[in-house]
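> Here you go, sequence then predicted model.
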Amino acid sequence: MTVRLDTGVVRLDGDCAVEDAETLLALLLDQPAAAIDLAQCTRLHLAVVQVLLAARRPIAAPPGDPFLRDFIVPVLARSPE
């Protein structure tokens, strides 16, 4: 499973496909205080990125993937304008 809840943190593992966006949204709605752990994430479908952008949750652990770490996480960490 690529999206799962683990002790109050939503973990995204491996390649997160478009199908994971709905699961992620349901978990985030059910767990309003959960942070996001991307440490094991290697790829994010744009639909998953959009859910993360809308949720504006803190990133508990950044991904090891350089593109996600250097380009996607900074956008997720920005304050809404």
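Good, I have the coordinates. Numbers count the residues shown, from 1 in each chain.

> C-alpha only now, for contacts and for neighbours.
Fine.

> where does residue 76 land in three-state SS?
What DSSP: H, G, I helix; E, B strand; the rest coil gives for residue 76 is helix.

> Comparison target, given below:
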Amino acid sequence: MPIRFEDRTARFEGACTVEEAIPLAEWLCAVSEPRLDLGGCTALHTALLQVLLAAGKPVAVPPEDAFLKGWVMPVLGKR
């Protein structure tokens, strides 16, 4: 599973696909003060980006992937 949900932390690993969008949205609604760890994420489907933007939660661990770091994190940081 590309996103592992552990208590208050969602760990994104590898290529995170559209199939993860609904579970992520449900988890974000159910958890108080969620922690988002994108450190291991290598690809993020736009549906997941939309969920993250709508949730407005800060990313605790930014992705190491150069594209995500350079293009996606600036968008997620402007909330």
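The structure has been received and is ready for your questions. Here the structure is a predicted model, which is why all the values come from computation and not from measurement.

> What's the local residue count around the residue nearest to residue 27 of the second structure when sequence neighbours are not counted?
In space, and not counting its chain neighbours, residue 27 of the second structure is closest to residue 5: 7.9 Å by CA to CA, 6 or more residues apart in numbering. Residues contacting residue 5 of the second structure under the criterion other CA atoms under 10 Å number 16.

> what's the mean deviation for the host helix or strand of residue 5 of the second structure versus the first structure?
Applying DSSP states H and E as the criterion places residue 5 of the second structure in strand 3-6. Superposing on the first structure places strand 3-6 of the second structure at an average distance of 1.8 Å from its equivalents, by mean CA distance after the TM-score superposition for the first structure.

> So the residue nearest to residue 27 of the second structure sits against residue 20, correct?
No: Residue 5 of the second structure is beyond contact range of residue 20, at 11.0 Å (criterion: CA atoms under 8 Å).

> separation between the closest residue to residue 56 of the first structure other than its chain neighbours and residue 55 of the first structure?
Spatially, and ignoring its direct neighbours in sequence, residue 56 of the first structure is nearest to residue 76 (6.8 Å; CA to CA, 6+ apart). To residue 55 of the first structure, residue 76 of the first structure is 9 Å away according to CA to CA, to the nearest Å.
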